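In: here is my input, please return the structure:
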Amino acid sequence: MAYQIDIESNSQSQQIPALAELERWVSAALQSQKLEDAEVSLYIVDEDESQELNNQYRGKDYPTNVLSFPADIPEEVGVPLLGDLVVCAPVVEREAREQGKTLAAHWAHMLVHGSLHLLGFDHIDDGEAEEMEALETEIITGLGYPAPYQELTAE
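Out: Coordinates of the predicted model:
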C-alpha cells in the first residue's frame, strides 16, 4: 500500500497530535477499503478559517470539526488523489472535553470520519449513517480506542 498523506497546519493549537499519529489514523480508514494507492491532503486550521470554509462550501456560518472535499478526478486519469480534509483543532479539542473523550481518541475519530467521506461514505439517511458508524466503530476500536458512538447508544 502506498498512501501519501500531506499535512499542513495553520493552527495555533499546541495540542495537535504528532504527524505519525495523524497519518496512522487516516491510513486506517484507507486500509479498511483495501486501497492500494491513495493520496489525501490534511489541513489543520483554527475556528475563523473553519467557519469561513464551512460557510462558503456548506452555507453554515460556524466552525466545524472536519470538512471533507472529495477530489473530482475521473478514475481513468489514474491519479490516486482522494481529496482534502480540513480539521479545526480548537473544535476537536472542545468536543473531546465535552464528550469526555481523550484528545487522541477524538482526533482519530474525526480523521477516520472525514476519510470515510472522501471514500464515498455518508450519513444523510439512517441506513447510510448506520453503515458508516459501524465502519467507524470497527476502525476506531481496531486502533485501540473506545467505540466513538458509545455515548449515543447508551441514551
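
In: going forward, measure contacts and count neighbours with C-alpha atoms only.
Out: Noted.

In: ranges for the strands of the protein?
Out: For the chain, applying DSSP state E gives strands covering 2-10, 37-45, 66-70, 81-88.

In: who's in contact with the shortest one?
Out: What that stands for is strand 66-70. 54, 82-88, 110-111, 114-115, 117-119 (C-alpha atoms under 8 Å, 6 or more residues apart in numbering).

In: most neighbours out of the residues you listed, which is it?
Out: Neighbours here mean other C-alpha atoms under 10 Å. Within the contacts of strand 66-70, the largest count is held by S115, at 29 neighbours.

In: how about this one, so we can line them up?
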Amino acid sequence: MVSGTTGAVSVDVVVQSKAWSVLAPTKERVAALAQRAVGAALARAGVPLREGAELSVALADDEAVRQLNAQWRGLDKPTNVLSFPAADPDELADAPHIGDIVLAFETVAREAQDDNKTLADHTTHLIIHGTLHLLGFDHETDAEAEEMEALEIAALADLGIADPYADLDLL
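Out: I've put the predicted structure just below:
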C-alpha cells in the first residue's frame, strides 16, 4: 500500500521482462521504487481516490509495448510508457481500480543513457508521469503540459530526484 494525501492505494508490480533486473536485483526492490513513485505522484496530484484503490505497473519490453501501442493508439512502435486509465477522472473517488501503467525496458534504458540519467531516476519519472495520466492529467495543450510537468518536477523533488526538464530549457 502507498499512502498519500489521497489515501492508501495498492500498487501491483508485474515484471514481464527479465531485463528489468538491472534496475534492482529483486522484485521487492522494483516494487518499492514503483510504490515510492506512485506515492509521490498521488501526494502532489491531490485527486481524491477510494481507500484501497489499486493500480498496476507492468515492466515489459519494447516488443510488448509496441504491440499495445499499435492496438490501442494505432502507433506501431514502442514508446517509453503507456497508461491505461480504468475510470474517468470524475469517477476516480469511487473507482476500485485506477488503471495500468506499462513501461518498455529498451526504450527507457536508452533514454536514460542518452540523457545521462540513472535508470532508476528515469523509471521513477515515467511511473510518476503514467500515474498522473491515470488521474486525468494530460499534455495535449501547452497549459496542460505545464501543469503536468510542474507536478512531475515537484513529485520528483520530493524523492530527491532532479528536474528532468532542466536540461531541455538549454536547447
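
In: any idea what the TM-score is?
Out: Put the two chains on top of each other and the TM-score (TM-score structural alignment, normalised by the length of the first structure) is 0.92; 155 aligned residues with a C-alpha RMSD of 1.9 Å.

In: picking that back up, can you list the strands of the first structure in TSV and add distance to T137 of the first structure?
Out: Below are the strands of the first structure laid out as TSV (distance: least, C-alpha to C-alpha, whole Å):
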stretch	distance to T137 of the first structure
strand 2-10	22
strand 37-45	21
strand 66-70	17
strand 81-88	20
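
In: so which of the ones you listed is the most surrounded?
Out: Compared across the strands of the first structure, strand 81-88 shows the largest average neighbour count, a mean of 23 (mean count of other C-alpha atoms under 10 Å).

In: in the second structure, point out the residues matching that one.
Out: The aligned range for strand 81-88 of the first structure in the second structure is 97-104, by TM-score structural alignment.

In: that stretch vs the first structure, mean deviation?
Out: Stretch 97-104 of the second structure differs from its equivalent in the first structure by a mean of 0.8 Å after superposition (mean C-alpha distance after the TM-score superposition for the first structure).

In: need the contact list for the most centrally placed residue in the second structure.
Out: Closest to where the C-alpha atoms of the second structure average out (C-alpha atoms, centre = their mean) is I127, at 1.8 Å. Counting by C-alpha under 8 Å, 6+ apart, I127 of the second structure makes contact with A34, A37, V38, V57, V81, I101.

In: that one matches what in the first structure?
Out: By TM-score structural alignment, I127 of the second structure lines up with L111.
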